[in-house]
Structures are given as structure tokens and as C-alpha cells.
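Novice: heads up, no residue letters with this:
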């Protein structure tokens, strides 16, 4: 399998997801502005999203994918199918109970994450939490299905499903005002519809592979299965690690609600821009690398394992560094183009752009973590990333304590970014010290060439952005769009032309997955 082609396939669908996600946020910002009601929606949506990252796409996937890949490599497809059936049943029981508790305890959950919301906004957030909380159940099943599809090298469907959520929410933003007195509630309902559509799509993919899980099992039978116990034993430290990371987001959201109206929305929109490079590169490479790293580790192929890590790190820096630089230099142009419409004011645009610049510092850190952390998970070492996550949490909140009084909401983005860089650095040191990874030859020359290309690209973007009043261009939408697209095209062209001049070729980054013996061979 050509890993670069697989990563490009995942990245392409992820790009479609992020484009529709941006359109979703643009319409939401235009329809409701950076107001108390959008703060309430963002707080309510963050609750199931946090649990999705915690249980479904976070600790569960980190524990399940290596175990599933290891069993498939060592014991074959029949044993893997039995594991899928029992894990799916156990997961369904767990998320069903969690959803019920969340709906009943919605006011307490909203208070825990957004106690600074005003009275009416707090009530709206509670109602929308009850509407959207069962979304975690849908996403848990989607995460399981995606893990199976990725293990069987069927990457595209799992990468494409988030588009369905965005399309459903966009439809909700358009249609809700025609049918509901509180249109924002219609958007919350659309989130649930999107979750059901995602689950249906993944289940269809599993059915085509004849891997659709048999979930009709009692809790005792499901949780008593040896493979489930193994996943749970791996999930416990992974859950702690992901919990630490999500706790930082909860604290930051809580702080933002006390800084004043609109802060939660500014941070949320800035985070949306951050997700573009993170998802297009970090998520895509993580999805493709994790099964391959697991196979290499399970087969004791140290050379193949080392080569995969090295390839992922180089590709991350090659594409992540220009993305970070472009996001920093184009924060205001991009924010103006995407969000500065309708009820979204000049102040909203400027403050969101400042948060985008703070987030740009962490782009490389976020993407590197997606490469380095799977290096531990593939070796079924869940504890090392947990220790790193605890250190990062403490450091992040100390930075908040020092910086928030001076930088307000920008400090929240900055602390997350610096924490991501610290996270990546500590994970890298851990892999090196443990002997799991040794850099291959050519890194110094590679980095020098990258710095030259980045310097030229940065100079071009800086020059093109000088003297432009992006707030004043709100009434000249086409001119604004043309200027921004010209900057994007010029920056990309400059960077890749410089890479070509410096000797970089696409074939240098092609990599095939190591060929391993069949199970039992």
C-alpha cells in the first residue's frame, strides 16, 4: 500500500469536511453573530464533543485500534470479527447509559463548563445540551466503525462521514428560522440528525465488508469477553491521558465564559481555522500510520517502524510549517473572508484573528502529536503519553494563570498552542530515550532547505498583506475574496517552487507499507 496516496485520500475527504465545517461556522456567525445565544450553542455542543474526543475518538480508538490490529495480524480475521462484535456491544451499553445521565444532568454539566453564561443563555445551553447529548452515542459507533474500516485499509468512508454532519447543520441553519421560534434549537436538532447519518454511513461500509457488528449481547457477556477486557485495560491509561487533555479545554471554556460575551465564540471560530492544517495533515497521517505502525510493532519490524515514524515527521514539517506561517500572517484576512459578515462585527473579526495568530504557534505541535503518540500506542504503551499529558495540563494552566489577566481570550489560545509544542517535544524525547525511534540520515539538510523556502514564502505573504484594511472591505466582498485568494495562491506557489528549486521531489516522500507475513506464517 502506498501510504502517501492513502494519506492524500484521507486528507482530501478531510478537506471537504473542513470546507463544509467552515461554511457551517460562517453561516452560524452570520445568522447569530458572536452573541450570548451562539456562546450557549457552542458550550452545549462542546459537551458531547468533549465526550466524543474522550471516549469515542480518543481513549477508545487509541486502545481499540492497536488491539484489533494485533489480533488480526496474529490470529486472523475470524478472531478480529469476534472482538468487533463484543466491543461494539460493550460500547453500546456504555454510551447508552452515559447519554441518559447526560440528558438528566444537563444543568450540572452546563454549569461545570460554562457557569459564566447569563441566565437566559444558561437555560438555552441546558436545553440544547439535552437535545445534542445523545450525539455521543452516534459518534461512539462511528468511531468503532471507522477503526475497523481503517484497520482493513478502507480509509475514505470514515474520512468522508463528517461532511454529513456539516451538511445537516447547514440545512438546519437555513431551515430552522422558517419553522421554529428559537431557530438555534433547530440547529441543535440538526446536529443529532447529522450524527445519525454518520452512523448509518459507517454501518453501511461495515456491512459491505461483512463486518457489521452483532451488538445483541448482554452486558455480562460483552464486558466478560477476554478481548474486551484487554481493550479496557489499555483504555484505562489512555482515558486518563485524553481526560487530561480535555480537562484543559473544559477549564479554558469555563474561563472564557467569565471574560465576557462573545469570547467563547471567538475562540471556537479561531479553533475552526486551526483544525484545517491539523486535520488535513495530522489527522490524515495519524489515521494512515496507526494501523501500519501496529503491524510493524506486532511483527517486531523495528526498521519498518522507525522508517514510518521518520517519514511521518518529515512530511509533517514539510506541510505543517508553511501552514503555521500562513495562518499567522493571514489571520486577519482569513477571518475577515470567512466570518466577517452579517451580525459578525469588526471587533469580532479582529479579536478572532488575534486568537488565530495565537493558535498558529501550535500548528506544528498539534500535527506532530498525531504522529508521535501513535508510536507509543502501536507498542501498546499507553502510560508514557499519559505522563506527558499531565505535565502539559499543569503547564497550560500555569500559563493561563500568568497570561489571561493581560491577554484575555488570546491567552487561552496561546496556552493551548504552547502546550501542544511541549507535548510534541516530550513525546519525541520519550521515543528517542526508549530506543523506539532513531532519526534517519539527511535531517540537517532537510531542515535548512525548509527554512529557506519558508523565509521566501513569508516575505511574499507579508508584502501582499501590507496596508490592507480588512475590516473596511466588509462592504467589498468580491475584492476581499480576490485579495485573500491571491495571497493563498502566491504563498503556495512560492513555497512549492522554492522546494522544487532546492531539490525536493514528490517521489522522495512516497512510502509503501512494509510487507509482513500472513497471520500464523
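Specialist: That came through fine. Only a predicted model underlies this, so the values are computations on that prediction, with no experimental measurement involved.

Novice: can we go C-alpha only for contacts and neighbour counts from here?
Specialist: Will do.

Novice: helix or strand for residue 479, which one?
Specialist: In the assignment (DSSP states H and E), residue 479 maps to helix 477-501.

Novice: same check, this time on residue 460
Specialist: Using DSSP H and E, the element containing residue 460 is helix 443-465.

Novice: Enumerate the positions of that helix that are buried.
Specialist: Across helix 443-465, burial judged by 16 or more other C-alpha atoms under 10 Å covers 446, 449, 450, 453, 454, 457, 458, 460, 461, 464, 465.

Novice: Put this next to the first one:
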């Protein structure tokens, strides 16, 4: 994929992701307005996070990272008939595994909920409702695994629009459920569970027409002995852990938060959703686009273009990631106020969520860099290195959780959930740092001499933005009406972007410097 094709694909995925994230914000505004950040919403967050975790573990995470390099190699060096056979065998094996896993999960639902939210067990009603919600939402795992399978095929063939758009359907379905289905449910929160299942069906159905047009909609056949399936499984097993470290850490945080005061899970969830905006817009978009291209360069043994592609991706990530981290920290309270403070979402919820967002914002740039550095290994069919790094990252998260929670207990601080957010940021820094260390050590990628000038330009631009936001915040008034708050925050965001761009241009930075 050439430079212009990379940019076009990145912009397509970024635009679709932006649409999805905007709809996701609307969804969260609606959900928190309808249900608030209390007991009911805590139940949904925990119950939905479990299948969502396994979705990223099996589907978007390990499966995609193992499947795309193998499929790309087949597409590059073998006949189309062999590619179709590979797709058929992988389809059959995936369908069987995910169907079995879904059925088993529904049977042992109480044990799974107890493991991931042990703090709920002290409240029988809360625990039982979480189990019921989990059983309702777990089929989403199977549908999304098949959706990820279809999306991986389309991405490998240079088609990114349909896969990138499909997450929008989840947001639309949940908004519809909250607004229109809730009044008809004995337990209103269960409307969200039915919405999730409907979204899974819709997201899978969306991929089918394009697969049919490309002659890639192949009937499934189970064959675990197929050479390609065996290679994918060999790559996937370690990748199950390596690519999903962030989700594992978030689940561990959910376990800790389930023991804290009502609302803690929701506050962390709301803050996490805000950090996903820049992460999804650029980090996930670039990671999605470069993996097939890196895999192709590796298959062609072109290490020069391989390194150049990683360098280009890192330049774009740091250009966007650092100012995004700073802006989320500085504007945390205004953003949460403008988006969520209405209906059942109180001023206290705003304050607690803003504290969590400030702590999580420190890890945004690390989370984004992981999306670039990890594909550098997966494209070379190396899943062992990210696993080693992932183990160290999870260990760091556990240690930091204990350290920060101990510190907050010592000073008798009322917002213990902040400790979990800080630990997430710290473990992400460990993850990104170690991935870069191994890339550098193995001469796969390193920041060259041209980065000195780039970092100076980025630094000046970020300082310019900080000064502008600091001045703008002195005019911010959170006591005004809802729509005026939204207008004020929009103005602050525009001010920050303009200041950042002026700072970049003043240092001589030009768009051509981002050419691949």
C-alpha cells in the first residue's frame, strides 16, 4: 500500500471511528441521563464489560492479529482458491469454538460474575441482576467474533469503510433501547441487554454483502488440521494475552471498583470512554490500517519500507496523542459537565468522573503508541514478545493498584477510584516503553535523528496550546445552562486546536513532514 493509499485508508477509518465515537458519546449521554451513575448502571457496565472483554480478547484482539498476517501471506503468494479454502476452514473452526464458549459462559454465568465483580456478592439483588444481564449479553461475543473475522478479511483486501462503520450500529441500538424499549421492560436496565444482542446481529449482517461481492463469502468447514488454521492457532494462543493487556487491566480495575462505593464503576467507565475518543480516532485507525501493510512488507522482505511505515505511524500518533492527553487533563471538568451533567448524573458524579479522567489522561499517549508498536511484532508473526511485555504490564498494574490504593487509604482520600485510573496509566507506560525497547534492540524500529527537530516542534506547539487553554479556562463558567456549557467547551477545544496548529506552523512544521 503506497503513501497516498495509507493516508486514504487511515482517513476513512478515522472518519468512521470519529462517527462511532461521536455516536458513542451521544449514547453515554443518553444512558447516564436515563439511568444515572449508580447501582443499575454499575450492573450493566460490569455485565457488558465481560463479553466486551472476551470480544476484544478473541475477536478484535488476538484473532485479528494472528489471522491478518497469515491471510495476507496467502493472498500475496498463493492462488485465490487456496485463500478461499483458508477462509472456509477458519470460519468453521471459529464458529464452533465461539458457539461452545458462549453456551458454557451462559451455564456458568454466576461463577463468571462472581470472579469479575466479587464486590456484588454482598448484595443478592445486585448480583442476581448482573448474572441475568450477563446471560442476555454474552451472545454478543459470538456475533462480534464473526464480525471481526469478516472485517479482517475485508481489511486484508484494502476495504476499511464497512468494518469501521459497524461499531456505529451498537451505539444506535443502545440509544434506541434506552429511549424506546426501557418503558416496556419490568427492569428498565435490561433494555440495554436486548439492544446489545440486536447490535451484534446487525454488525455481522453489515459485512455480508461486501464479502459476497468480493467472492469471499465461503461456507464454513471445520478443519483444525489445515496448515493455515494451525499457524493461526499457534500465533493466536500467546496473542490472546499480548494484545488484550489493556482490557485485562481494565477488568482487574473493575474487580477492585466493585468493592468501592456505588458509582465507582460508572465513574471509571465514563472517564475511560472519554480517553477512547483520541485513541479510537487515530490510534486504532492507524493500527488497523498498518497491520495488513506491515504484513505485506514482511512477506516481501522489504525491511526499509517496514521501518519507514512504523516511523510514519509514530509521527502521526505523537503529533495527536500528546496534545490529546494534555487537553483531556486540563478540560476534564468542563468536558464531563458539558456532556454528562444532566438528569440522573449529578454534580458529584461530574467531580468524581473528572478526577478519574485526569488520571487516565496521562496514559492516552501510551495507549496510542501500543497500537503502533504491537503491530510491528504481529506483522512478523512474533506473538511471544508482546506476551512477555504484557505480563510485565499486568504485573505493573497490580503493583501500582496496591501502592496507590494504600496511599489513598493513608491520606484518607474519598476518591479511591483515582488509584485505579492512575495504575492503568502507569501500566500503559510500561507496556509502550517495553515494546519500543524490543523494537529498538532488534533493529526493527528506532527514533532516528530527525526526531530531535520533530520533538522540539511538537514541544513548542504543546506549550502554546497549554497557555491558550489556561487563558480560556479563566473565562469558563460551569453554572450556565446545558447548551451554553456545550458551546463553551466547544470553544475551548477550538481554541486549543488553533493554538496548537499556530505553534506547529511557527516552528516551521508543515503537513508534508508527515509524508510516508
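Specialist: Done, it's in. These numbers were taken from a predicted model, which means no experiment stands behind them.

Novice: ranges for the helices of the stretch 1-150 of the first structure?
Specialist: Assigned by DSSP state H, counting those that start in this stretch, the helices in the stretch 1-150 of the first structure fall at 3-32, 36-51, 61-75, 77-104, 106-114, 119-132, 135-151.

Novice: Now the longest helix belonging to the first structure on the second structure. Mean distance?
Specialist: Using DSSP state H to define each element, the first structure has its longest helix at helix 226-259. Its aligned residues in the second structure lie a mean 1.6 Å from helix 226-259 of the first structure after superposition (mean C-alpha distance after the TM-score superposition for the first structure).

Novice: sorry, back to before: mind checking the helices of the stretch 1-150 of the first structure for the one nearest to residue 473 of the first structure?
Specialist: Between residue 473 of the first structure and the helices of the stretch 1-150 of the first structure, the tightest spacing by C-alpha to C-alpha is seen for helix 3-32, at 16.0 Å.

Novice: got the angle for that closest one vs helix 36-51?
Specialist: Between the axis of helix 3-32 of the first structure and that of helix 36-51 there is an angle of 150 degrees, by axes from the mean of the first three to the mean of the last three C-alpha atoms, to 10 degrees.

Novice: Against which helices or strands is helix 3-32 of the first structure packed?
Specialist: helix 36-51, helix 155-160, helix 162-179, helix 263-277, helix 284-298, helix 331-339 (3 or more C-alpha pairs under 8 Å, 6 or more residues apart in numbering; DSSP states H and E).

Novice: I'd like to know which of those helices lies nearest to residue 79 of the first structure.
Specialist: Of all those, helix 284-298 comes closest under C-alpha to C-alpha, at 15.9 Å.

Novice: who does the closest one touch, helix- and strand-wise?
Specialist: Using 3+ C-alpha pairs under 8 Å, 6+ apart: helix 284-298 of the first structure touches helix 3-32, helix 61-75, helix 135-151, helix 302-329, helix 363-377.

Novice: What is the corresponding segment of the second structure for the last one?
Specialist: Using TM-score structural alignment, the residues of the second structure aligned to helix 363-377 of the first structure are 364-378.

Novice: Next, the mean deviation of the matching stretch compared to the first structure.
Specialist: Mean for stretch 364-378 of the second structure is 0.4 Å (mean C-alpha distance after the TM-score superposition for the first structure).

Novice: ok, now stretch 420-431 of the second structure?
Specialist: Mean deviation for stretch 420-431 of the second structure: 1.0 Å (mean C-alpha distance after the TM-score superposition for the first structure).
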